[in-house]
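Peer 1: predicted structure and sequence below. I'll ask about it afterward.
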Amino acid sequence: MKTKTTFFSFLSVLYFFVQTGTAPENPHTENTNTCACEIYVPTAFSPNGDTQNDIFKAIPGTSCSLTQFNLKVFDRFGALVFESTSADQGWDGTFKGQSAPQATYLYVLQYEVSDETKKIPKVDSGTLVLIR
């Protein structure tokens, strides 16, 4: 069975992030994160104007106290198509003023949560599908 090229593109993009230092410089080797903050990131959205799932954005839980936030969305070739430093701002499915094509995209979410004693940096990444 032949492997799809997009799978390898996703891996090379993910490898690119790790190699360029976008990931935390000092990854934790033990689980000391006791913060209960959960951030929901949808796996698909459909910016078709029906007011349902028209915007892709990460949604912090009610118990989250975010001190930093950065969401980036890349196409399968690694081009940055969207970036936000606010949890309130999401991607509307456009790139350079045009509708982005229906495809699978990669997101990288870097944020910092604060509990009563310390700030905890976190990184999450995954794929999302833009449906037209």
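Peer 2: Noted; the coordinates are in hand. Numbering: from 1, shown residues only.
Peer 1: okay, CA-based contacts and neighbour counts for the rest of this
Peer 2: Will do.
Peer 1: let me know the distance separating residue 114 from residue 127.
Peer 2: Distance, residue 114 to residue 127, using C-alpha to C-alpha, to the nearest Å: 26 Å.
Peer 1: comparing those two, which shows the higher neighbour count?
Peer 2: Comparing residue 114 with residue 127 by other C-alpha atoms under 10 Å, the one with more neighbours is residue 127, at 19 against 16.
Peer 1: I'd say the more buried one and residue 104 touch.
Peer 2: Yes. Proximity of residue 127 to residue 104 meets the contact threshold set by C-alpha atoms under 8 Å, at 6.5 Å.
Peer 1: which residues touch the nearest residue in space to residue 71 that is not next to it in sequence?
Peer 2: Distances taken as C-alpha to C-alpha, 6 or more residues apart in numbering place residue 109 nearest to residue 71, at 4.6 Å, with adjacent residues excluded. For residue 109, the contact set (C-alpha atoms under 8 Å, 6 or more residues apart in numbering) comprises 69-72, 123-125.
Peer 1: what's the answer for residue 67, then?
Peer 2: Listed by C-alpha under 8 Å, 6+ apart, the contact partners of residue 67 are 111-114, 119.
Peer 1: name the element it belongs to?
Peer 2: Using DSSP states H and E, residue 67 maps to strand 66-74.
Peer 1: and that strand, what's buried?
Peer 2: For strand 66-74, a neighbour-count test (16 or more other C-alpha atoms under 10 Å) marks 66, 68-74 as buried.
Peer 1: take this one as well and set it beside the first:
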Amino acid sequence: MSEASQSYNEGKGSFSNYTYSYIKGKMLTQMSRNNQHQDKHVLPEKEFWEWIEDQGSSPFLEKETILTYCEGLTEKEAKWIMASFIEQLTNMEIAERENVSISAVKQWKSGALSKLRKLKEKTAKYN
């Protein structure tokens, strides 16, 4: 209302008529903006989201895929890979579960990552 009173000109009619037109114009402008926003940002139908959820791979397949990368790693390095990537455990949680020090888990991690980097570099040379 204060915006309308600031731009009101007494010579052009009554304040109530001016305020009505001013507010109506603001509302129409906002409705137009909302419609434009909705046109630009269309959300997919419910069926789309259900289809996306169905497309997720099973944990078994993820585990099988990750295990293929563990070939050539020690048992402990593979254990770190699986616990980190499949179970989403931190180094501290792995150390507690395996009853070893965090330092030992970090060594497993370092060894695994080093071997995987070498494998990646070797594969990149052949591609």
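Peer 2: Everything's here; your move. Because the structure is predicted, anything quoted here is derived from the model rather than measured.
Peer 1: superposing both, give me the TM-score.
Peer 2: TM-score for the superposed chains, counting by TM-score structural alignment, normalised by the length of structure 2: 0.22, backed by 45 aligned residues with a C-alpha RMSD of 4.3 Å.
Peer 1: of the contacts of residue 67 of structure 1, which belong to strands?
Peer 2: Within the contacts of residue 67 of structure 1, residues falling in strands by DSSP state E are 111-114, 119.
Peer 1: re earlier: nearest to residue 15 of structure 1 among the contacts of residue 109 of structure 1?
Peer 2: Minimum distance to residue 15 of structure 1 across the contacts of residue 109 of structure 1 is 12.1 Å, recorded for residue 125 (C-alpha to C-alpha).
Peer 1: what's the neighbour count on that closest one?
Peer 2: Residues near residue 125 of structure 1, counting by other C-alpha under 10 Å: 15.
Peer 1: again with the one 5 residues further on
Peer 2: The criterion is other C-alpha under 10 Å. On that basis, residue 130 of structure 1 has 21 neighbouring residues.
Peer 1: verify the stated contact: it with residue 44.
Peer 2: Yes. The pair residue 130 of structure 1 / residue 44 is scored as a contact, 5.9 Å apart, by C-alpha under 8 Å.
Peer 1: check which helix or strand covers residue 113 of structure 2.
Peer 2: Residue 113 of structure 2 belongs to helix 102-126, assigned by DSSP H and E.
Peer 1: which outside residues touch that helix?
Peer 2: 69, 72-73, 76-78, 80-81, 91-92, 94-95.
Peer 1: ok, 6 Å please
Peer 2: The contact list for helix 102-126 of structure 2 (C-alpha atoms under 6 Å, 6 or more residues apart in numbering) reads 77, 92, 95.
Peer 1: relative to residue 19 of structure 1, how far out is the residue lying closest to residue 111 of structure 1 once chain neighbours are set aside?
Peer 2: Once flanking residues are discounted, residue 111 of structure 1 sits nearest to residue 69: 4.3 Å by C-alpha to C-alpha, 6+ apart. Distance of residue 69 of structure 1 to residue 19 of structure 1, given as C-alpha to C-alpha: 21 Å.
Peer 1: for residue 104 of structure 1, same thing?
Peer 2: Taking C-alpha to C-alpha, one finds residue 104 of structure 1 at 22 Å from residue 19 of structure 1.
Peer 1: rewinding a little: pipe the contacts of residue 67 of structure 1 into CSV and attach distance to residue 13 of structure 1 per row.
Peer 2: Below are the contacts of residue 67 of structure 1 laid out as CSV (distance: C-alpha to C-alpha, whole Å):
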residue, distance to residue 13 of structure 1
111, 20
112, 23
113, 26
114, 29
119, 28
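Peer 1: give the contact list for residue 121 of structure 1.
Peer 2: Residues in contact with residue 121 of structure 1, defined by C-alpha under 6 Å, 6+ apart, are 111-112.
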